[in-house]
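*Asks:* turn this into a structure:
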Amino acid sequence: MGKLRIYGDKRSGNCLKVKWTAEHLGVDYEWIDVDVLSGTTRTEEFLALNPSGQVPAVILSDGRVLTQSNAIIVYLAGLNNSALLPSDLYTRAKVDEWLFWEQYSHEPCIAVRRFQKSFLGKADEELDPQLLTKGRRALGQMELALQGANYLVGDVLTVADIALVAYTRVAHEGGFELSEFPAIRQWVARVERDLLIDQVEAA
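*Replies:* Now for the predicted structure:
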């Protein structure tokens, strides 16, 4: 039985979710850097690991492969019987709500606009204006949910918070003004403290 191996790019929020969850849970892991901009994820070797050509991908201690960031963090939390994954069925379903929403309504706008703007160097006029509109709408929904609440679900940190904080904390790199969302800013700082990760200063 080997240690967990995480293939990821540290510029990717999806990959950082897995790294942070593993560290929070005290999971022994090996990080394998994969530069997504270099074409590494399209090599025959990597596609044999993950046919979708995406990171993160993990090789579990028993040699099995698991992909998709939210599936991985749920697995790790469940494997360790962690409070990151609620035992109550309804509360767990509320966590799942946020996980599905993050990949459908949040990441495709906020992460995509950040990638195109900060990593591909595209000017605002080259970007789909709907990315900004839909991203702001997603942040607005989070702001409402976090008003008067410390976390997205219940009173403790869950994988829902880890999944959502990854790209929300760097949303300013995609042109989203987090100063307009005070509850989100407080939540981001709280989750960063919980995970013992450096705070990101918005521009």
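
*Asks:* C-alpha only now, for contacts and for neighbours.
*Replies:* Will do.

*Asks:* can you get me a residue count around the closest residue to Ile32 other than its chain neighbours?
*Replies:* Take Ile32 and drop its neighbours on the chain: the residue closest to it by Cα to Cα, 6 or more residues apart in numbering is Tyr7, 4.7 Å away. Number of residues near Tyr7 (other Cα atoms under 10 Å) recorded here: 25.

*Asks:* now do the contacts for Tyr7.
*Replies:* Trp31, Ile32, Asp33, Val34, Val55, Pro56, Ala57, Val58 (Cα atoms under 8 Å, 6 or more residues apart in numbering).

*Asks:* one more sequence to fold, the one below, so I can look at both together:
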Amino acid sequence: MLRLHDYLPSANGYKIRLLLHQLERPYELVPVDIFSGESRTEAFLQKNPDGRIPVLELEPGRFLAESNAILLYLAEGTPFLPDDRYERAQVLQWLFFEQNGVEPNIGSVRFWVLTGRAAGRAEALRLKMEQGHSALAALERHLKTRTFLVNERYTLADIALYAYTHVAPEAGIDLEHYPAVRAWLRRVEAQPRYIEGPAPYTPNAHVSAPAAHAR
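*Replies:* Take a look at the predicted model:
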């Protein structure tokens, strides 16, 4: 059985759990407390040298890190990943966009705000929120005339972008000015076997802990 090493408040981990649920794939969840250093132990670093979650354990001794790489592995041969070469490349385009434009900005601000690390980061917060809004504006332009991100089908692209976009308000990023994005979020949530997430961070928890290795 698959084993997912994960920290439940992470939206990167949530996207994996959402896909597994929608694929009806059984798996064992292995909680990793990133604040107590569990992702920096020698044992964990053998699973992922970068010391980050999520990590998917395919079988004993075989591990896969990076959330979007895990999504691609799990979706191979399923309707979530198109067979058509161009459509598949479009899915990849949005996965790259998510990790370059959405996760580092919306994800980082959400992490700082919800774990009490926002103090003293005023300029960094301003820049990341500005870049987060820029990413949302790009999504809004694309979704104004589309039901889903790629060829009017629900794919990995939607799962990957949904994970951090729908929790943008937790980062103080209002979605009021993005009506097409909000409508798309509702369509994602209407998909079969949708599950809610990610779990909330405990407010101001672990403020004095070393920088964690997930968002």
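
*Asks:* which residue in structure 2 aligns with the residue nearest to Ile32 of structure 1?
*Replies:* Correspondence of Tyr7 of structure 1 to structure 2, assessed by TM-score structural alignment: His5.

*Asks:* and the one helix or strand its match maps to, which residues are buried?
*Replies:* Here His5 of structure 2, judged by DSSP states H and E, is contained in strand 2-6. Buried positions in strand 2-6 of structure 2, judged by neighbour count with 16 or more other Cα atoms under 10 Å: Arg3, Leu4, His5, Asp6.

*Asks:* over to stretch 59-73 of structure 2?
*Replies:* Under 16+ other Cα under 10 Å, the buried positions of stretch 59-73 of structure 2 are Phe63, Leu64, Ala65, Glu66, Ser67, Asn68, Ile70, Leu71, Leu72.

*Asks:* report the separation between the fifth one and Leu81 of structure 2.
*Replies:* Read that as Ser67 of structure 2. 15 Å (Cα to Cα, to the nearest Å).

*Asks:* swap in the first one?
*Replies:* When distances are taken as Cα to Cα, Phe63 of structure 2 and Leu81 of structure 2 turn out to be 21 Å apart.

*Asks:* check Pro198 of structure 2 too.
*Replies:* Pro198 of structure 2 is 23 Å from Leu81 of structure 2, by Cα to Cα.

*Asks:* ranges for the strands of structure 1?
*Replies:* 4-8, 29-33, 57-59, 65-67 (DSSP state E).

*Asks:* reformat the ones you listed as TSV; add distance to Glu44 of structure 1.
*Replies:* Listed next are these as TSV, based on distance: least, Cα to Cα, whole Å:
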stretch	distance to Glu44 of structure 1
strand 4-8	15
strand 29-33	17
strand 57-59	15
strand 65-67	16
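
*Asks:* Thr91 of structure 1 is nearest to which of those?
*Replies:* The closest of those to Thr91 of structure 1 is strand 65-67. By Cα to Cα, the value is 24.2 Å.

*Asks:* what range does the closest one cover in structure 2?
*Replies:* Going by TM-score structural alignment: strand 65-67 of structure 1 matches residues 63-65.
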